[in-house]
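In: Okay, here's the prediction I keep looking at, along with the sequence it came from:
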Amino acid sequence: MAMVDIHRADPTRIFVTGLSAGGAMTSVMLASYPELFAGGAIIAGLPYGSASTIPQALEAMRGAAAFSAEDMGDRVRHASDHDGPWPRISIWHGSADATVSSTNADAILAQWLTVHGLEPAPDASEQIAGHRRRAWNDAAGHPLVEDYRIANMGHGTPLATTGPEACGMEMPHMLEAGISSTRRMASSWGLLDAGTERKFAQSLGKAQKGAAGLPVSRISRLEEWPGEPPRPKASGKAGVEKVIHDALRAAGLMR
């Protein structure tokens, strides 16, 4: 709230997103401080409350344990005194992710559908550039929860480096997928002016019938999961383990 007060930021336009460990941190931020965020995007992350020790966190990365949707939702509801309204949620995960199992995306989805009081069946389901998108909407038709599963993509953030969605460049954990998560988040959250929105809608209409306009936005991005090249700079086993421990503590996954 200090940043809102100092810079007179619009509190209804504050969002958070992160990849991998940053996705786990995003889950923590959205559950612990839901009143501060209009929404957030969890990319290849973990659901809130999935681990309290290092072994549990590493096990969660390999695959989400059996869960009750109601229990997952309670973990968020009990994380703060907040009783709604809840942040809008965007979930992104590659189907070929060998670092963080996509079963975690299933758990995140169940967690937030329960928190929002939404039914399991989506209001919309479509294929975009070969990837599945599902959405659960509010009464006005705006998505409260979106779930993107990126076909054949490994561990990273999906990019479109060419075409009307072009945004960013390929590098470790920034992966060409023919779809830009950044543009689509920004479009869904209404973070760009109408002129830019129309421009992208017109461009996409020519290239991909039925796709939504995708404006660019500046969105805060949290750190990737440590221990993967080229992130860790510490040498030796102890150094890498320290990086992992520090990141898990920062994500609220261990004390």
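Out: Yep, it's here.
In: can we go C-alpha only for contacts and neighbour counts from here?
Out: Fine.
In: all helices of the stretch 101-250 of the chain, in order?
Out: 103-116, 181-189, 194-207, 236-250 (DSSP state H, counting those that start in this stretch).
In: In CSV, list the ones you listed along with mean neighbour count and distance to R75.
Out: CSV is the format used below for the helices of the stretch 101-250 of the chain (neighbours: other Cα atoms under 10 Å; distance: least, Cα to Cα, whole Å):
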stretch, mean neighbour count, distance to R75
helix 103-116, 22, 8
helix 181-189, 22, 25
helix 194-207, 16, 36
helix 236-250, 15, 18
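In: Using TSV, lay out these together with distance to D123.
Out: Shown next, in TSV, are the helices of the stretch 101-250 of the chain (distance: least, Cα to Cα, whole Å):
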stretch	distance to D123
helix 103-116	12
helix 181-189	15
helix 194-207	22
helix 236-250	35
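In: Which of the ones you listed sits closest to C167?
Out: Closest to C167 of these is helix 181-189 (Cα to Cα; 7.6 Å).
In: Determine the set of other helices and strands touching that closest one.
Out: Applying 3 or more Cα pairs under 8 Å, 6 or more residues apart in numbering; DSSP states H and E, we find helix 181-189 packed against strand 157-159.
In: ok, residues contacting the strand it packs on?
Out: Strand 157-159 has contacts (Cα atoms under 8 Å, 6 or more residues apart in numbering) with 19, 43, 150, 166-170, 173-182.
In: Check it against this one:
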Amino acid sequence: MSIWHGTADYTVAYRNLMESMEQWTDVHSADQVADATETVNGATHKTYSDSAGTPVVETWSIPGMGHGQPIDPGTGAGQCGVAAPYILDVNVCAAAHITHFWGIS
């Protein structure tokens, strides 16, 4: 499960990031302490693993982002999208990171 949230989202309360993480780690029998944390282009990325050590939930917190889909326009590796209403240029391409997390890219 990949959960994304902007800190400036006034449509969906930011606390839903943690509540969703708690729900999905419970579904996957993973604890709620991140096994890895990194910063990617200013966004905080955390992964939560099951008892076998397989990452099953990830969260992305994007400072200053409102309600929309995160993109990073360009043609480079890991870039995607064209900015538009609710398609937000925050220098992180959610689609690229999600497909990587799911193991399909």
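Out: Sure thing, it's come through. The structure presented is a predicted model; accordingly, all values stated were derived computationally and were not measured.
In: Among the helices of the stretch 101-250 of structure 1, which comes closest to M29 of structure 1?
Out: Nearest to M29 of structure 1 among the helices of the stretch 101-250 of structure 1 is helix 236-250 (10.7 Å), distances taken as Cα to Cα.
In: That closest one maps to which residues in structure 2?
Out: Aligned by TM-score structural alignment, helix 236-250 of structure 1 corresponds to no residues of structure 2.
In: next one: that helix to chain centre, how far?
Out: Counting by Cα atoms, centre = their mean, to the nearest Å, helix 236-250 of structure 1 is centred 23 Å from the centre of its parent chain.
In: likewise stretch 119-135 of structure 1?
Out: Computed by Cα atoms, centre = their mean, the chain-centroid distance of stretch 119-135 of structure 1 equals 16 Å.
In: which residue numbers in structure 2 go with that stretch?
Out: Residues 31-47 of structure 2 are matched to stretch 119-135 of structure 1 when aligned by TM-score structural alignment.
In: Next, the contact list for A41 of structure 1, please.
Out: V16, T17, G18, G23, T26, I89, S90, I91, W92, M185.
In: Among those, which one sits closest to G156 of structure 1?
Out: W92 (9.5 Å).
In: does the counterpart of that closest one in structure 2 count as helix, strand or coil?
Out: Matched to structure 2 by TM-score structural alignment, W92 of structure 1 sits across from W4. Put simply, W4 of structure 2 is strand when judged by DSSP: H, G, I helix; E, B strand; the rest coil.
In: Could you verify my assumption that W4 of structure 2 touches W60?
Out: Yes: W4 of structure 2 lies in contact with W60 (Cα atoms under 8 Å); the separation is 4.7 Å.
In: Comparing these two, which shows the higher neighbour count?
Out: Applying other Cα atoms under 10 Å to W4 of structure 2 and W60 shows that W60 carries more neighbours, namely 23 against 20.
In: mind checking what the more buried one lines up with in structure 1?
Out: Aligned counterpart of W60 of structure 2 in structure 1: Y148 (TM-score structural alignment).
In: What's the separation between that match and V4 of structure 1?
Out: Taking Cα to Cα, to the nearest Å as the measure, Y148 of structure 1 falls 30 Å from V4 of structure 1.
In: Repeat that for R221 of structure 1.
Out: With Cα to Cα as the criterion, R221 of structure 1 and V4 of structure 1 are 18 Å apart.
In: now V243 of structure 1
Out: Separation of V243 of structure 1 from V4 of structure 1 (Cα to Cα): 31 Å.
In: and what of S187 of structure 1?
Out: The value you get for S187 of structure 1 to V4 of structure 1, if Cα to Cα is used, is 22 Å.
In: Which residues are in contact with the residue nearest to the spatial centre of structure 2?
Out: Nearest residue to the geometric centre of structure 2 (Cα atoms, centre = their mean): W60, 3.0 Å. By Cα under 8 Å, 6+ apart, the residues touching W60 of structure 2 are S2, I3, W4, H5, A43, T44, H45, K46.
In: my read: the first one touches T59, true?
Out: Yes: counting by Cα under 8 Å, S2 of structure 2 touches T59, with 6.0 Å between them.
In: Of these two, which one has the most company?
Out: T59 (22 against 19).
In: The more buried one and Q23 of structure 2, how far apart?
Out: Counting by Cα to Cα, the gap from T59 of structure 2 to Q23 of structure 2 is 12 Å.
In: same check, this time on D31 of structure 2
Out: 11 Å.
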